[in-house]
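Enquirer: output the structure for:
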Amino acid sequence: MKIYTKTGDKGTTQVYTSEVLRLSKDDAILECYGTIDELNSHVGMLNALLVDSGHNNSDALSASFMYEIQKTLFSIGFAISDKPQIDASATTIIEEAIDNLQQNLPAQTKFILPGGGQLAAQAHICRTVARRAERSLVSVSKQQNVPEICIQYLNRLSDYFFVAARALNYNSNIPDIEV
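Expert: Next up, the predicted model:
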């Protein structure tokens, strides 16, 4: 099977929602797909960095946890396509991870700039792309039936990556960059 079909060479592509649609490649649905895919790639990079650094000491920062996030992000794409496959407990799992990570962190008393160590910086990139994916999904939800859990999940996921960045810096004895 060839990877290229040449059917999109004129700026449109086929999308499968409740019906098969031919859409411009700059359509909000495709923008949303692309942003979620970009987020998934950044999560994959964070996961690779975690594995390479041997930093796998917490269930909420483990390779298997990142893999579950990636699978859920992939499922959100199906949900946009009118075939919801995201588990109803996905948001709760992220909230529990946030709570577990936060219990070991010092109280946050100031705004924090993205950065610190490489792992935390990548987590901050994931956070900002998750926020953009959430905004994009909200836009799509105005024209497509998007399950509410998808928006909730992306909202919580950005919070998770913020706390994960703090935890990664803390675990590496790197102070947060406070403003």
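
Enquirer: contacts and neighbour counts: CA atoms only from here.
Expert: Will do.

Enquirer: mind checking how far the residue lying closest to R22 once chain neighbours are set aside is from P147?
Expert: Spatial nearest neighbour of R22, excluding adjacent residues (C-alpha to C-alpha, 6 or more residues apart in numbering): Q14 at 4.4 Å. Applying C-alpha to C-alpha, to the nearest Å, the value for Q14 to P147 is 22 Å.

Enquirer: please provide the structure for the following sequence as well, for comparison with the first:
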Amino acid sequence: MKLYTKTGDSGKTGLFGGDRVRKDHQRIDAYGTIDELNSVVGLVRCHIKDAELTDLLQTVQNRLFDLGSDLATPLNSKHADKVKRISSDDVTFLELKIDHMQSKLPELRNFILPGGHPSAAYLHLARTVCRRAERLVVTLSETEQIGDLPVIYLNRLSDFFFCFARFANQINGFTDIEWTNK
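Expert: Presented below is the predicted three-dimensional model:
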């Protein structure tokens, strides 16, 4: 099978189920940003040495693929039941990981500056791309039925990236730098 199909040369792309939409459609923008986020998470994985933590990020990447296909498949599509969608278990998984990492971190008393160890800096980048994806999915949810879980998952995932960035700094011997208003 060839990588290129030429079917998108007119500025349209296909959703799962066959519908064709413009490439600047809100749905495409939303799941395209999920794809971008997945690439950033792949970049983070390049900077993490611990196998358990890279496995954790790989799990997140798999869920991001699920979320992308979820968003690429309208709920009223004839193929809607063939797509793995984000579940409340996926949200709970993130919450458990956040709670575990947070229990090992000092209490947060102020805003912190993104940076520190390269893995932490990239996790902060993932957090901001995740927030952008969340905003796009919220916008999509105002015109398309997508369910509540994509927004909930992205909200929690952003918290996960923030907590993981702090955790990555700690395990690599870096101290978070607090924001000062001076």
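
Enquirer: the residue nearest to R22 of structure 1 in helix, strand or coil?
Expert: Three-state call for Q14 of structure 1 (DSSP: H, G, I helix; E, B strand; the rest coil): strand.

Enquirer: distance of it from A120 of structure 1?
Expert: Taking C-alpha to C-alpha, one finds Q14 of structure 1 at 37 Å from A120 of structure 1.

Enquirer: neighbour-wise, which of these two wins?
Expert: Under the criterion of other C-alpha atoms under 10 Å, the comparison of Q14 of structure 1 against A120 puts A120 first, with 26 against 13.

Enquirer: thinking the more buried one is in contact with Y170, fair?
Expert: No: assessed by C-alpha atoms under 8 Å, A120 of structure 1 is found out of contact with Y170, at 9.4 Å.

Enquirer: report how many residues lie close to I177 of structure 1.
Expert: Using other C-alpha under 10 Å, I177 of structure 1 has 14 neighbouring residues.

Enquirer: how close does it get to V129 of structure 1?
Expert: Here the criterion is C-alpha to C-alpha. By it, I177 of structure 1 lies 20 Å from V129 of structure 1.

Enquirer: show me where structure 2 has helices.
Expert: Secondary structure of structure 2, counting by DSSP state H: helices at 26-45, 51-71, 88-102, 118-141, 149-171.

Enquirer: can you redo those as TSV with distance to D19 of structure 2?
Expert: Output for the helices of structure 2, formatted as TSV (distance: least, C-alpha to C-alpha, whole Å):
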stretch	distance to D19 of structure 2
helix 26-45	12
helix 51-71	13
helix 88-102	28
helix 118-141	17
helix 149-171	21
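
Enquirer: quick one: closest of those helices to K6 of structure 2.
Expert: Nearest to K6 of structure 2, of all the helices of structure 2, is helix 26-45, at 17.5 Å by C-alpha to C-alpha.

Enquirer: pull out the buried residues from the closest one.
Expert: Buried residues in helix 26-45 of structure 2, counted by 16 or more other C-alpha atoms under 10 Å: 26-38, 40-42, 44-45.

Enquirer: how big's the offset between it and structure 1?
Expert: Per the superposition on structure 1, helix 26-45 of structure 2 and its aligned residues are separated by 0.7 Å on average (mean C-alpha distance after the TM-score superposition for structure 1).

Enquirer: what range in structure 1 matches that helix?
Expert: Mapping helix 26-45 of structure 2 onto structure 1 (TM-score structural alignment) gives residues 28-47.

Enquirer: how far off centre is the matching stretch?
Expert: Taking C-alpha atoms, centre = their mean, to the nearest Å, the mean C-alpha location of stretch 28-47 of structure 1 is offset from the chain mean by 7 Å.
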